[in-house]
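S.K.: Here is my input, please return the structure:
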Amino acid sequence: MLGGISIWQLLIVLGIIILIFGTKKLRNVGSDLGGAVKGFKKAMHEEEKGEEKDDTQTQARVDHKEETNTYDVQAERKPEEQEERK
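M.R.: All right, here's what the predicted structure looks like:
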């Protein structure tokens, strides 16, 4: 028994639902529900991959920023100023 509901009561309710909605509509609802669950699982899996990718990209950006902190003063001067300094 399922908490006071017998199998016969469940079959009667299922029969009434089939009579009201029809098997084709119930099949469509079932496939739509299955597709929604599959899409949700796929999105969750992609989100986990995205978080791992974001962590890697963030680390790469930090490493890149550390490398670009040097400043070449001579490269910023005009060619005339560089000749005067020589």
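S.K.: From here on, just use CA atoms for contacts and neighbour counts.
M.R.: Fine.
S.K.: what residues does whichever strand or helix holds residue 84 touch?
M.R.: In this structure, residue 84 sits in helix 79-85 according to DSSP states H and E. For helix 79-85, the external contacting residues (CA atoms under 8 Å, 6 or more residues apart in numbering) are residue 74.
S.K.: and with 6 Å instead?
M.R.: In this structure, no residues lie in contact with helix 79-85 by CA atoms under 6 Å, 6 or more residues apart in numbering.
S.K.: Now do the contacts for the residue most central in space within the chain.
M.R.: In the chain, the residue lying closest to the centroid (CA atoms, centre = their mean) is residue 47, at 3.0 Å. Neighbour list for residue 47: empty [criterion: CA under 6 Å, 6+ apart].
S.K.: before we go on, could you also do this sequence so I can check it against the first one:
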Amino acid sequence: MGSLSIWHWLIVLVVVLLLFGRGKIPELMGDMAKGIKSFKKGMSDDEAEEAKTVEHQADEPVKNAKEKASKS
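M.R.: The predicted model follows:
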């Protein structure tokens, strides 16, 4: 009773095909793949921006210290 038989899966497959049609399922999967690719690209872009921000912030105290030392 807890597991689904092959007949249950076949009925589910037929219902899904009736709802979405044969051509719609590959189209949906292609859109999903594009979404995943753009998500990964966005994540790598965010990491690159964070690296630049951290590098920039690390240089500021050194520059400020050098400016103070040259003014003294």
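S.K.: So after superposing, what's the score?
M.R.: Here the superposed chains carry a TM-score of 0.71, computed using TM-score structural alignment, normalised by the length of structure 2; 70 aligned residues with a CA RMSD of 2.1 Å.
S.K.: about what we covered before: check for me that the residue nearest to the centre of structure 1 belongs to a strand.
M.R.: No. Residue 47 of structure 1 is assigned helix when assessed by DSSP: H, G, I helix; E, B strand; the rest coil, not a strand.
S.K.: what about it, distance to residue 33 of structure 1?
M.R.: Residue 47 of structure 1 sits 21 Å away from residue 33 of structure 1, going by CA to CA, to the nearest Å.
S.K.: now residue 41 of structure 1
M.R.: 12 Å.
S.K.: all strands for structure 2, in order.
M.R.: For structure 2, applying DSSP state E gives no strands.
S.K.: Near residue 30 of structure 2, how many other residues are there?
M.R.: Other residues within reach of residue 30 of structure 2, judged by other CA atoms under 10 Å, total 12.
S.K.: need the helices for structure 1, in chain order.
M.R.: Applying DSSP state H to structure 1 gives helices spanning 7-21, 23-67, 73-76, 79-85.
S.K.: The longest one vs structure 2, mean deviation?
M.R.: For helix 23-67 of structure 1, the mean distance to aligned residues of structure 2 following superposition is 1.5 Å (mean CA distance after the TM-score superposition for structure 1).
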